[in-house]
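K.L.:
Show me the folded form of this:
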Amino acid sequence: MTKTDYDNLLFEVTDRCARVTLNRPARLNSFTEAMHADLADVLTYLEEGRSNAKVLVLTGAGRAFCAGQDLSEGQMSGDGEVDLGHTVDRLYGPLVRRLRALPIPVIAAVNGVAAGAGANMALACDIVMAAESAFFLQPFVKLNLLPDTGGTYLLPRLVGEARAMGLSLLGDRLSAVQAQSWGLIWKAVPDAAFASAVAAVVDQLKDGPPLAHAHIKRVIHVSLSNDLNEQLDLERDSMRELGQTRDYREGVSAFLEKRAPSFQGN
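P.N.:
Next up is the predicted model:
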């Protein structure tokens, strides 16, 4: 299935993998209102289960992943009285919430520069893979702003307060290789092997257990605000629910029979 009626991104679902390619390469795939609307429509399509996708890949066309907000668009230009909080509340906050809540794994395939909201959108995904030539940038301070799109939440939890503060206060670029060594992302891959490395992870995820994937996402995300007792109770409840599924019985049978499991999502 392919949807071609978007002006700002490419979207297709093939072989149980949904793929979104932000497609404004001349503007480094920076966000506009129209791009937000296109991406929101895709997420609605996936949330409603109108595809058989088991994984979503988010990437960019050309030499960038996403350079954040397009500052040439009026409401973010800085001219006049602009309510940036309204923009964040209406566009960027919902985007992060929807990516986190999507029951299928989301891979950010960072093929180039990921800056501002683009960087933090990537970090909100479940697995972040980056080409070694890519880099991450929190340039907000240079506009007299602070990291949005979940940046102030995600950065300290991923790399600690000291590194989060340095990235935010200085606005310096962070290479993909350094991002991996800091634990900011899952993996940095040589450019020549990047596409095949992403494809290998996609293959692993789309053949995995969809119910377990959904539970893993939910339980790990809420662990950041739960105490130990709350998290132990949540693990218990999820294990109880997953242990009553056919896919659990299939996983055990496959293990004992030394074969690959065939998960059906039930």
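K.L.:
From now on I want contacts and neighbour counts done on CA atoms only, so please keep to that.
P.N.:
Fine.
K.L.:
which residues in the protein form helices?
P.N.:
All helices of the chain, identified by DSSP state H, fall at 33-47, 84-87, 93-101, 117-123, 151-159, 161-170, 176-182, 194-206, 210-223, 228-242, 246-256.
K.L.:
now the ones you listed as CSV including mean neighbour count and distance to residue 134?
P.N.:
Shown next, in CSV, are the helices of the chain (neighbours: other Cα atoms under 10 Å; distance: least, Cα to Cα, whole Å):
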stretch, mean neighbour count, distance to residue 134
helix 33-47, 16, 22
helix 84-87, 12, 27
helix 93-101, 17, 21
helix 117-123, 26, 11
helix 151-159, 17, 18
helix 161-170, 15, 16
helix 176-182, 18, 6
helix 194-206, 16, 11
helix 210-223, 16, 26
helix 228-242, 13, 35
helix 246-256, 15, 37
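K.L.:
Could you also give me the structure for this next sequence, so I can compare it with the first?
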Amino acid sequence: MEFVSLTKTQHLAEIALDRPEKYNCFNRQMALELQTALDDCQEDEEVRAVYLTGTGKAFCSGQDLQEVTAEDAPSFSTILSEHFNPIIIRLRELEKPVVCAVNGVAAGAGANIALACDLTVAAESSSFIQAFCKIGLIPDSGGTFFLPRLVGWQRAAGMMLLGDPLPAKEAERIGMIYATYPDDSFAEESKALAQRLAAMPTKALAMTKRALNYSMFNNELEKQLAIEEQLQSTAGLTEDYQEGVRAFLEKRKPVFKGK
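P.N.:
Next up, the predicted model:
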């Protein structure tokens, strides 16, 4: 792949958006490569967690505007239905925890891809921008779905209608992201978080993610209770559950295998 890198170490898959000279903005090739990388992570049983970040100064500046203004430019319908929407669906359906490490500015679709991940962390100097209104567009890539649920209607509306940058520390304070880390230790601390997840009982984490999806997307309380019952029964049959109980009774640290 040319614009997305994928490396795997000790059950952790690291995906990096890699167009640093373009602030990691998406063209068609990069979007399709990210989809391929996420599919690879889903299919590889040795991968137990995913770490998504960007190279260079930015995480992702959204859509490459040179692509959409070219003579043979794809339509917005094509860009969303074939490029961005499949990425969002893959992030939510991936049966493994995804940590998004926002190393710099996350703007437009880049910001909303970050918000679709399971745990989003950011370097203290980074920021999030719902930049769509600056060029007469609406937020896409799931932004109008995830952002109001994370920060509430008024804050989401303000961010989308005004397009002002939101510093990472403020994003953490209002609950939009999980945590911020100092710039000089960001890579180390954010990757340690992903490695910690990769060493946990990831079958159960995948089912927790599935339950959160049901809760966020389409369930009332009684349906959610039924889903929890179903998933808990399945989790109780895993090897990791048996190891967790044994370790607790034997007063030792469990060794999970994601099975």
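K.L.:
quick revisit: ok, which of the helices of structure 1 comes nearest residue 142 of structure 1?
P.N.:
With Cα to Cα, the closest approach to residue 142 of structure 1 among the helices of structure 1 belongs to helix 161-170: 8.4 Å.
K.L.:
Which part of structure 2 matches the closest one?
P.N.:
Counting by TM-score structural alignment, helix 161-170 of structure 1 falls onto residues 153-162 of structure 2.
K.L.:
Now do the matching stretch: everything it contacts.
P.N.:
129-133, 138-139, 147-148, 165-166 (Cα atoms under 8 Å, 6 or more residues apart in numbering).
K.L.:
let's go with 10 Å and repeat that
P.N.:
Applying Cα atoms under 10 Å, 6 or more residues apart in numbering, the contact partners of stretch 153-162 of structure 2 are 108, 128-134, 138-139, 143-151, 163-166, 174, 176.
K.L.:
for the helices of structure 1, which one sits closest to residue 131 of structure 1?
P.N.:
helix 194-206 (5.8 Å).
K.L.:
Which position in structure 1 pairs with residue 91 of structure 2?
P.N.:
Looks like residue 91 of structure 2 aligns to residue 99 there (TM-score structural alignment).
K.L.:
Could you find the closest non-adjacent residue to the residue nearest the centre of structure 1?
P.N.:
Centroid-nearest residue in structure 1: residue 125, 2.0 Å away (criterion: Cα atoms, centre = their mean). In space, and not counting its chain neighbours, residue 125 of structure 1 is closest to residue 106: 5.4 Å by Cα to Cα, 6 or more residues apart in numbering.
K.L.:
How much space separates the one you found from residue 168 of structure 1?
P.N.:
25 Å (Cα to Cα, to the nearest Å).
K.L.:
What of residue 124 of structure 1?
P.N.:
17 Å.
K.L.:
next one: residue 118 of structure 1
P.N.:
Distance from residue 118 of structure 1 to residue 168 of structure 1, by Cα to Cα: 15 Å.
K.L.:
who are the neighbours in contact with the aligned residue in structure 1 for residue 49 of structure 2?
P.N.:
Aligning on TM-score structural alignment places residue 49 of structure 2 opposite residue 55 in structure 1. Listed by Cα under 10 Å, 6+ apart, the contact set of residue 55 of structure 1 reads 13, 16-19, 102-107, 201-208, 210, 213.
K.L.:
give me that answer again for 8 Å
P.N.:
With Cα under 8 Å, 6+ apart, residue 55 of structure 1 has these contacts: 16-18, 104-107, 202, 205-206.
K.L.:
would TSV of the residues you listed with distance to residue 233 of structure 1 be doable?
P.N.:
What follows is those, written out as TSV (distance: Cα to Cα, whole Å):
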residue	distance to residue 233 of structure 1
16	33
17	33
18	33
104	23
105	23
106	26
107	28
202	31
205	27
206	29
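K.L.:
Filter these down to the ones in strands?
P.N.:
Members of the contacts of residue 55 of structure 1 lying in strands (criterion: DSSP state E): 17-18, 106-107.
K.L.:
May I see those residues arranged in CSV, with distance to residue 266 of structure 1 and neighbour count as well?
P.N.:
Listed next are those as CSV, based on distance: Cα to Cα, whole Å; neighbours: other Cα atoms under 10 Å:
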residue, distance to residue 266 of structure 1, neighbour count
17, 19, 19
18, 21, 23
106, 21, 25
107, 23, 25
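K.L.:
List just the nearest of those to residue 219 of structure 1.
P.N.:
residue 106 (15.4 Å).
K.L.:
Could you double-check that that closest one lies in contact with residue 129?
P.N.:
No. Here residue 106 of structure 1 does not reach residue 129: they are 10.9 Å apart, not a contact under Cα atoms under 8 Å.
K.L.:
Quick one: neighbours of residue 184 of structure 2, just the number.
P.N.:
Neighbour count for residue 184 of structure 2, taken as other Cα atoms under 10 Å: 10.
K.L.:
Can you find the partner of it in structure 1?
P.N.:
Checking with TM-score structural alignment, residue 184 of structure 2 has residue 192 as its match.
K.L.:
got a list of what its match touches?
P.N.:
With Cα under 8 Å, 6+ apart, residue 192 of structure 1 has no contacts at all.
K.L.:
again, only using 10 Å
P.N.:
131-132.
K.L.:
same question, the one 4 residues further on
P.N.:
Remark: with contacts taken as Cα under 10 Å, 6+ apart, residue 196 of structure 1 is in contact with 189, 202.
K.L.:
do you know how far it is from residue 48 of structure 1?
P.N.:
Residue 196 of structure 1 is 29 Å from residue 48 of structure 1, by Cα to Cα.
K.L.:
cool, and residue 206 of structure 1?
P.N.:
18 Å.
K.L.:
next one: residue 168 of structure 1
P.N.:
Remark: distance between residue 168 of structure 1 and residue 48 of structure 1 (Cα to Cα) = 36 Å.
K.L.:
same question, residue 173 of structure 1
P.N.:
37 Å.
K.L.:
Nearest spatial neighbour of the equivalent of residue 234 of structure 1 over in structure 2, chain-adjacent residues omitted?
P.N.:
Mapped onto structure 2 by TM-score structural alignment, residue 234 of structure 1 lines up with residue 227. In space, residue 227 of structure 2 comes closest to residue 211 once its chain neighbours are excluded; the distance is 6.8 Å by Cα to Cα, 6+ apart.
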